[in-house]
Structures are given as structure tokens and as C-alpha cells.
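S.K.: only geometry, no sequence info:
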């Protein structure tokens, strides 16, 4: 039997309430699927604390990020900033974020989002941590801030990229890495992404599930509750490999190397 490629999920929301009752089983299924490391996303002060706690519960297998998602930007204050900075200094916290701008649902105002985003960019520069970025319907403002700080940043990955070729090339021009999710498996919404990924430098590609969200639509059997899990990461890999017309094993090796170098994590393979 062929050994499964060793994969790293760079973004899973394992602190989400939908994982509270069976996280051990979720992690076990991920390991069986060849996912050898998971980076848990911090999306708020509370979620970042919880993500960090999970890295202590599952040492070596889980790492995390610490940051405030644009939806939570209204809660950014001095106390929150201090908490995120303290967390970000931990060895198991690999990046500042998830941070950025999201003008789609506007749970926080544009001004609150920009202030929160810029403060986290400044924190990442100060600590020389990579940044884990989020952008939706805010490309112009997001790109302007990112371009300003990118020369000082250790590294930047645009998490859950769903944009078009023009946006992709703009990020690549800033030497950003790109995180691809199950969005690429969505025949209704993923056409722009499938076109763009053909222009993605393979040394800038990383993959993620964004679990419990973005369940790949091409699963042969979809869970009734619609919950995504890290065990579905190989489906994302295979979809990208099919578009690029290369072997999933070859792509897995490249993606794992990219991820290990970017985040400083290692897998058993």
C-alpha cells in the first residue's frame, strides 16, 4: 500500500464549537488521512488563547496563530493588544493573525478593521513573526496596507485566497505565499480561483481546510452536518494537482517543503 503524502493544514478553526465534543476523533481521522501537522487559527483574543491551549494538549501535532479577525476588530483595545502580543511570543504560535480586512459582512467598521489590521502588522514586524492574512471584498485597502509593511515583515501568507489572477499576481509581486482551500473544489464559485492557480508559483503554495468551513463540494460522500475537517485536506491537494496536471505526490512534497520553510515546522516525512 502506498504511503499517504505528509501534509500540513495551515488553517483549521479547531476552537470552533463544532469541534468541542469530538476533537480527539477529528485529529485521529486527520492523521489517518496523512495530515501530519495542523496550525490552529486564532481569530479573537479568546480563540487565540484557546488555540494556544490546544497546542499544549496536542504537543508537536498542533501549532497555532494568535490574532484578531476583522469581524472582531471592534474588540481591539489595549488589553487585547497586550494579550495577543504575549501569546505571539510563544514558541507554538507561528504567526500573527488571522488579521486583515473583510468588507463583506461588516461586523466591524472599516475604520476599526484598518486600525486593528495595522496594529497587528506592526506587532508582526516588531516580533518578526509571519502574518496570517484574511481579505474579503476589501482588496484595494488591504493591499495598500500590506504593501506598506511587507518589506519589514518576515513573511506573509494570504489565507483562504479566493480571488482572481490579477489579485494573485499582485500578492506574488509582494513575495506573499498563498493558502488554497476547498473553495477550489466549488464549481459554483471557484472558477476565478481555478484560473488563477495556474499562475501561482509552486514555491508560494500552501494548502488548508479552514475547517469547519468550506467543505469541498466534490466529496463523494458529504457529511449531513456539512462540517469540514482536516482529514479532507488531501481533496484540496488533489484538486490543485489536477488543475496543474502534476502528480499529487509531487505537489505534496513541494507544498510541505514550502510550509515547513515558511512556518518553521517539520513533519515526520
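M.R.: Nice, I can see it. Please read these numbers as outputs of a predicted model, since none were measured by experiment.

S.K.: hey, let's count contacts and neighbours off CA atoms from now on
M.R.: Fine.

S.K.: any idea how far residue 257 lies from residue 204?
M.R.: Taking C-alpha to C-alpha, to the nearest Å as the measure, residue 257 falls 10 Å from residue 204.

S.K.: meant to ask about residue 42, not that
M.R.: Applying C-alpha to C-alpha, one obtains 22 Å for the distance of residue 42 from residue 204.

S.K.: between these two, who's got more neighbours?
M.R.: residue 42 (32 against 18; other C-alpha atoms under 10 Å).

S.K.: thinking that one is in contact with residue 65, fair?
M.R.: Yes - between residue 42 and residue 65 there is a contact under C-alpha atoms under 8 Å: 5.1 Å.

S.K.: what do those two both touch?
M.R.: Both residue 42 and residue 65 are in contact with 48, 51, 97-98, where contact means C-alpha atoms under 8 Å, 6 or more residues apart in numbering.

S.K.: can you tell me the closest non-neighbouring residue to residue 89?
M.R.: residue 127 (7.3 Å; C-alpha to C-alpha, 6 or more residues apart in numbering).

S.K.: and here's the other structure:
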């Protein structure tokens, strides 16, 4: 299998002591390419730097997560636009709305999201989206940009059936993480993933977050790593009633198309 992790927070400081070993373990598990998530003014440049250090293996996004929306100034917007001039940056985001935590005020979230949607229009790059407990406002803001945006992926989908079909009706891609493996919160996803078309299904770890709860033996440190993408795709294939090789190949093809990654 050749897997593509479309969302790994490899710039997180928990990887500082052993980042090279983490990447080696990912390769050994069949993860051939990864997209490093840029989710703040601080970490988006670090994601690009990491991608430049590993050409053809790592790529980056550049954006500001709604948790950090309060930092989205005119200077921040200019910095993001400069990052997007680099070919290694393959998507705008992580951006969107998060009313579950409200770490930034909601008006600030909406402003930062709108400005990043405009970057996607101007750069013609795909969108790496975040939405939690903000579906109505999220859809309304995306609707305001109808006809001007390219492809979009709703990263780390954990929502309802109605939300899923709202996204699929817009031909958006869906990112599935180890949340699928959480018997407390993700059981509903076991049925929903059957409805995602193969050419719209992307897989991701969101490492170091969301360690799949069904990994055995569970690591004592509880840190998620890209190597566990193989575990996620195996569970996903089972829930979809597919051979794991089929799910892996289809998700890699979808990721390559979505991010316009170079052929290998």
C-alpha cells in the first residue's frame, strides 16, 4: 500500500525530539507522502520549511485555524499570501469555524475565515477546512463564495449525517481520522463512511492528536503518529465493506488529485 496522510501536524513540538524517526516509521507503514498542516501564524511557515526539507515526500498547507483567529491581522494575511507563492504549499487552511471551543470570538473567526476564502479565490488553491458546531454559519459563508472556489476538503469530519450530505452535495471531499475508532464519540461514522464516494474520501491522522483508540498495543505516551494511518485505513475499509488495498489506492488517488500532487 502507498498511503497519503492529508493532515499531520508534524511541526508540533511533541515531534521535536524524534521527527526523523517518526517519518521513518511512517514510511515503513506505507505512508509515502504527507501534507503538513499549517494552522497558525507561527506554524504555517514551519510547515513550509519542513516540506522544503523533504521534497516530494512532504507538502504543506498555510492558514490560520479558528482557534487562532484573533491573530489574523493585515500583516498575517500578507504573510500567508507570501507562503502561498511557494509550490510546496498545496492548500489554503486549516481555516473555518469552531463554535465548540470559542477560543477566538466568533466575529473574529468569521473575519479570518472570509479573508482566507479570498486567498483561495486569488490563488486558485484547494481549501483545507475545519468546522465544529458552526455548520449553519460555515455553509452560509461558503455559499457567499459560490462559483469562485476550487476543491474543498472538510478535514477531520466528525459531524452528522445531514452535515455529511450537505458537503457531498457540494462535491466537497471528506477527511476521515482515527475519530472513526472512538467507540464513545465516533460510532456513527462507522455507517456514514459507506456513503462517501471513493473519489471524495481522504484519510488523515491529525497527528499528534486523535490516536485511534483501537490501536493495540496502545503507546504509553498516547501520541498519534502518521504510521497509524495504516490502522485507520484498515478500519475504514472494513466499515465500507472493501478490501483494504482498494480503500488505500482510492484514497491515495483522491488525495493526489485534490492537492494536485506531482506523479511518483
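M.R.: All right, it came through fine. Because the structure is a prediction, the values reported are computed rather than measured.

S.K.: next, the TM-score between them, please.
M.R.: The TM-score (TM-score structural alignment, normalised by the length of structure 2) is 0.98; 264 aligned residues with a C-alpha RMSD of 1.0 Å.

S.K.: counterpart of the residue nearest to residue 89 of structure 1 over in structure 2?
M.R.: Mapped onto structure 2 by TM-score structural alignment, residue 127 of structure 1 lines up with residue 123.

S.K.: can you get me a residue count around that match?
M.R.: Counted by other C-alpha under 10 Å, the residues lying close to residue 123 of structure 2 total 16.

S.K.: my understanding was that it contacts residue 84; is that so?
M.R.: Yes - using C-alpha under 8 Å, residue 123 of structure 2 is in contact with residue 84, at 7.4 Å.

S.K.: ok, the aligned residue in structure 2 for residue 137 of structure 1 to residue 176 of structure 2 distance?
M.R.: Using TM-score structural alignment, the partner of residue 137 of structure 1 in structure 2 is residue 133. Separation of residue 133 of structure 2 from residue 176 of structure 2 (C-alpha to C-alpha) stands at 17 Å.

S.K.: more neighbours: these two, which one.
M.R.: residue 176 (25 against 13).

S.K.: find the nearest non-adjacent residue to the corresponding residue of structure 1 for the more buried one, please.
M.R.: With TM-score structural alignment as the criterion, the equivalent of residue 176 of structure 2 in structure 1 is residue 180. Counting by C-alpha to C-alpha, 6+ apart, residue 180 of structure 1 lies nearest to residue 207, which is 4.9 Å off, once chain neighbours are set aside.

S.K.: what's the match for the one you found in structure 2?
M.R.: So residue 207 of structure 1 corresponds to residue 203, using TM-score structural alignment.

S.K.: tell me the contacts of that match?
M.R.: For residue 203 of structure 2, the contact set (C-alpha under 8 Å, 6+ apart) comprises 4-6, 175-177, 229, 232-233, 251.

S.K.: cool, residue 154 of structure 2 as well?
M.R.: Residue 154 of structure 2 neighbours (C-alpha under 8 Å, 6+ apart): 128-131, 167, 172-175.

S.K.: out of these, which comes closest to residue 53 of structure 2?
M.R.: residue 128 (22.1 Å; C-alpha to C-alpha).

S.K.: tell me what the strand or helix carrying that closest one is packed against?
M.R.: In this assignment (DSSP states H and E), residue 128 of structure 2 forms part of strand 127-132. Where contact means 3 or more C-alpha pairs under 8 Å, 6 or more residues apart in numbering; DSSP states H and E, strand 127-132 of structure 2 is packed against strand 89-98, strand 152-154.

S.K.: in JSON lines, list those along with distance to residue 260 of structure 2.
M.R.: Shown next, in JSON lines, are those (distance: least, C-alpha to C-alpha, whole Å):
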{"stretch": "strand 89-98", "distance to residue 260 of structure 2": "8"}
{"stretch": "strand 152-154", "distance to residue 260 of structure 2": "13"}
